[in-house]
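Colleague: Here is the input, now give the coordinates:
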Amino acid sequence: MSAATAVPDQSVFAPPSRWRGLVRRHSTMPAVLAAALLATYLWVRSLALDDIEGRSLNPEHLLQVTRQHISITAMTTLLVVVIAVGAGILLTRPTLRWLAPFATALANIGQATPAIGLLVLLSIWLGIGATTALIGLVAYAVLPVLRNTIVGINQVDPHLIEAGRGIGMSPLAVLVRVELPLAVPVILAGVRTALVLAVGVATLATFINAGGLGGLIVTGIKLQRDPVLITGAVLTGALALTLDWLGGVIADLLRPRGLA
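Modeller: Okay, here's the model as predicted:
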């Protein structure tokens, strides 16, 4: 029997290098977050909570405000991606490229405005509630995705675009099959930034009666209840880091092969 038949090909059983690299790069954060959440839980359980702390840290209440926070953040991110990526694509087309500086400046106004001031002004105009908070969060988080979409598409090698056109691809096919895949890493970096911004600013939504984890933080500060304050802060930070971690994993999975 030859050596080729006697020894099985080990590469068949080994995981692809891409998956090994993915696990190596992204395995630390879940362990750190789990440890932080467990430590917070054990610390709170060791305390003698009063009635206010007990009601605020009730598992059902924590689940409710966390779900509200995730819902606001998810809707914000979805709208930001649809609006900013769509606008970024249009602003990189030759006929509309001259509008890019004006659109970026307009988006910059939303982020330059203090978040709490923006939410208060919108609540005066539109009333309080989740819809107003959503509009304010979209205005605040749209800049990173819009800017990165424009930069990511504009940095694609023009020779690759010309090569696509040279083999008979339509402008839409060049966009979908050449420009967007090569711009994905830059665009997703902007989405990760927008996600973290949305989680942080969403804590302020509690001031306009939109719910979320900000209620725990405000309650802890106003009533001087450290367990409530720390729990709200830890949950908010853990949610932001979790979404950033997920964004990193997705960015690595969607990164075109051959790109560093």
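
Colleague: make it CA atoms for all contacts and neighbour counts henceforth
Modeller: OK.

Colleague: Please enumerate the helices of the stretch 151-260 of the chain.
Modeller: Taking DSSP state H, counting those that start in this stretch, the helices of the stretch 151-260 of the chain run over residues 158-166, 171-174, 180-202, 214-222, 226-254.

Colleague: got a markdown table for those, with distance to residue 69 and mean neighbour count too?
Modeller: Converted to a markdown table, the helices of the stretch 151-260 of the chain look like this (distance: least, Cα to Cα, whole Å; neighbours: other Cα atoms under 10 Å):
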| stretch | distance to residue 69 | mean neighbour count |
| --- | --- | --- |
| helix 158-166 | 41 | 13 |
| helix 171-174 | 37 | 14 |
| helix 180-202 | 7 | 23 |
| helix 214-222 | 9 | 20 |
| helix 226-254 | 9 | 19 |
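
Colleague: Save those as JSON lines, and put in distance to residue 22 too.
Modeller: Output for the helices of the stretch 151-260 of the chain, formatted as JSON lines (distance: least, Cα to Cα, whole Å):
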{"stretch": "helix 158-166", "distance to residue 22": "28"}
{"stretch": "helix 171-174", "distance to residue 22": "29"}
{"stretch": "helix 180-202", "distance to residue 22": "15"}
{"stretch": "helix 214-222", "distance to residue 22": "33"}
{"stretch": "helix 226-254", "distance to residue 22": "7"}
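
Colleague: this one as well, want them side by side:
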Amino acid sequence: MELFLSAVRWIFDGTNWQSGTISPLPIQDRLLEHLRYTATSIVIAAAIALPLGFYIGHTGRARQFVISFTGAMRALPTLGLLYFLLMVFGYWLSFDTAPIVGSTIAFVVLAIPSMLAGAYAGLESVDRQTVDAARANGMTEWQILTKVEIPLGLPLIVGGLRAATLQVIATVTIASYAGLGGLGRIITSGIGLYDYDRILGGALLVTVLALVVDGLFALAQRLTATPGLSDTHPAARRRTHSRSPRPRAPEGA
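Modeller: Modelled structure (predicted):
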């Protein structure tokens, strides 16, 4: 308990937030780097995974491929992939550029499976009768995708983004082993200095960042849920009750 309190005091120590302090401080610089690596990887992964997931979910093609691909990619060791990419790009890129490119690609590869599964599952969760009704009303396939399937499947799509973002936030910590910044530099510097306050403080910062981002995505999932699709919604309960058989009147009444 004392170690935990000591790490909390280290985080709130004003000297660790002052600009001009020695590497790997100040904390806000490492935090901004962590967010920048995460945002860059998520944006690139979304540009690849979401269109592919929407296509598969809308057409129903390559469904088995998605299941196999996402399962295989989630088993891929990110640290091993990172070192492999560093060796590959180290031959063609400069010493400063190779870690950035290699780490970004590794994080993009990590984020794609969850996004792809979320996009595909979100569209597949839409009731086919709703899609058929939209098609019968003369809507084009593009209109069905953008005005029916994506809005109705948005909570699951956001869930895929949520899982991918949390994975990347946790894994960006290892970017420090490639010579990059982020909150991982605080942890690795603490290991080298046997500074347990710094080690636990960096770990707590990563944890708090992940919890805050997870809370924001949870709120986004709640806000994007379409009213009336939940069984707990009053309209759904009324429909359920209306289908239930009415009790028979006693004989002779």
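
Colleague: ok, back up a step: for residue 40 of structure 1, which of the helices of the stretch 151-260 of structure 1 is the nearest?
Modeller: Taking Cα to Cα, helix 226-254 is the member of the helices of the stretch 151-260 of structure 1 nearest to residue 40 of structure 1, at 7.0 Å.

Colleague: Quick one: list the elements packing against the closest one.
Modeller: In terms of contacts (3 or more Cα pairs under 8 Å, 6 or more residues apart in numbering; DSSP states H and E), helix 226-254 of structure 1 is packed against helix 17-26, helix 28-45, helix 51-56, helix 180-202, helix 214-222.

Colleague: Just put those in CSV and tack on distance to residue 86 of structure 1.
Modeller: Formatted as CSV, these follow (distance: least, Cα to Cα, whole Å):
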stretch, distance to residue 86 of structure 1
helix 17-26, 29
helix 28-45, 32
helix 51-56, 41
helix 180-202, 11
helix 214-222, 31
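
Colleague: looking at these, which is closest to residue 247 of structure 1?
Modeller: Of these, the one closest to residue 247 of structure 1 (Cα to Cα) turns out to be helix 180-202, at 5.6 Å.

Colleague: which part of structure 2 lines up with the closest one?
Modeller: Using TM-score structural alignment, the residues of structure 2 aligned to helix 180-202 of structure 1 are 150-172.

Colleague: Indicate which one of the helices of the stretch 151-260 of structure 1 is closest to residue 130 of structure 1.
Modeller: helix 180-202 (10.1 Å).

Colleague: That closest one vs structure 2, average offset?
Modeller: Here the mean offset of helix 180-202 of structure 1 against structure 2 after fitting is 0.7 Å, by mean Cα distance after the TM-score superposition for structure 1.

Colleague: how far is that helix from where the chain is centred?
Modeller: 5 Å (Cα atoms, centre = their mean, to the nearest Å).

Colleague: How about stretch 162-176 of structure 1?
Modeller: Worked out by Cα atoms, centre = their mean, stretch 162-176 of structure 1 lies 31 Å from the chain centre.

Colleague: ok, the most centrally placed residue in structure 1 - contacts?
Modeller: In structure 1, the C-alpha nearest the mean C-alpha coordinate belongs to residue 195, at 2.4 Å (Cα atoms, centre = their mean). By Cα atoms under 8 Å, 6 or more residues apart in numbering, the contact set of residue 195 of structure 1 is 73, 77, 141, 240, 243, 244.

Colleague: go on, residue 222 of structure 2?
Modeller: residue 155.

Colleague: what residue of structure 1 takes the place of it?
Modeller: Checking TM-score structural alignment: residue 222 of structure 2 goes with residue 252.

Colleague: With residue 213 of structure 2 instead?
Modeller: Match for residue 213 of structure 2 (TM-score structural alignment): residue 243.

Colleague: so how far is residue 199 of structure 1 from its match?
Modeller: With the distance defined as Cα to Cα, to the nearest Å, residue 243 of structure 1 ends up 9 Å from residue 199 of structure 1.

Colleague: what do you get for residue 145 of structure 1?
Modeller: 15 Å.

Colleague: what's the answer for residue 137 of structure 1, then?
Modeller: From residue 137 of structure 1 to residue 199 of structure 1 the distance is 9 Å (Cα to Cα).

Colleague: same question, residue 122 of structure 1
Modeller: 19 Å.

Colleague: repeat for residue 105 of structure 1
Modeller: Counting by Cα to Cα, the gap from residue 105 of structure 1 to residue 199 of structure 1 is 23 Å.

Colleague: Show me what the helix or strand where residue 77 of structure 1 lies is packed against.
Modeller: If you go by DSSP states H and E, residue 77 of structure 1 is part of helix 59-80. If you count contacts as 3+ Cα pairs under 8 Å, 6+ apart, helix 59-80 of structure 1 packs onto helix 130-154, helix 180-202.

Colleague: Which one, of those, ends up nearest to residue 30 of structure 1?
Modeller: helix 180-202 (16.5 Å).

Colleague: what angle do that closest one and helix 214-222 make?
Modeller: 40 degrees (axes from the mean of the first three to the mean of the last three Cα atoms, to 10 degrees).

Colleague: quick one: residue 33 of structure 2 from residue 55 of structure 2, how far?
Modeller: 33 Å.

Colleague: Next: residue 205 of structure 2.
Modeller: 38 Å.

Colleague: cool, and residue 157 of structure 2?
Modeller: For residue 157 of structure 2, the distance to residue 55 of structure 2 - Cα to Cα - is 13 Å.

Colleague: who touches both of the two?
Modeller: Counting by Cα under 8 Å, 6+ apart, nothing touches both residue 157 of structure 2 and residue 55.

Colleague: quick one, what contacts the closest residue to residue 63 of structure 2 other than its chain neighbours?
Modeller: Once flanking residues are discounted, residue 63 of structure 2 sits nearest to residue 56: 6.6 Å by Cα to Cα, 6 or more residues apart in numbering. Shown in contact with residue 56 of structure 2 (Cα under 8 Å, 6+ apart): 62, 63, 120.

Colleague: Quick check: the first one vs residue 217 of structure 2, distance?
Modeller: Counting by Cα to Cα, the separation of residue 62 of structure 2 from residue 217 of structure 2 is 28 Å.

Colleague: Residue in structure 1 paired with residue 121 of structure 2?
Modeller: Per TM-score structural alignment, residue 121 of structure 2 is aligned with residue 151.
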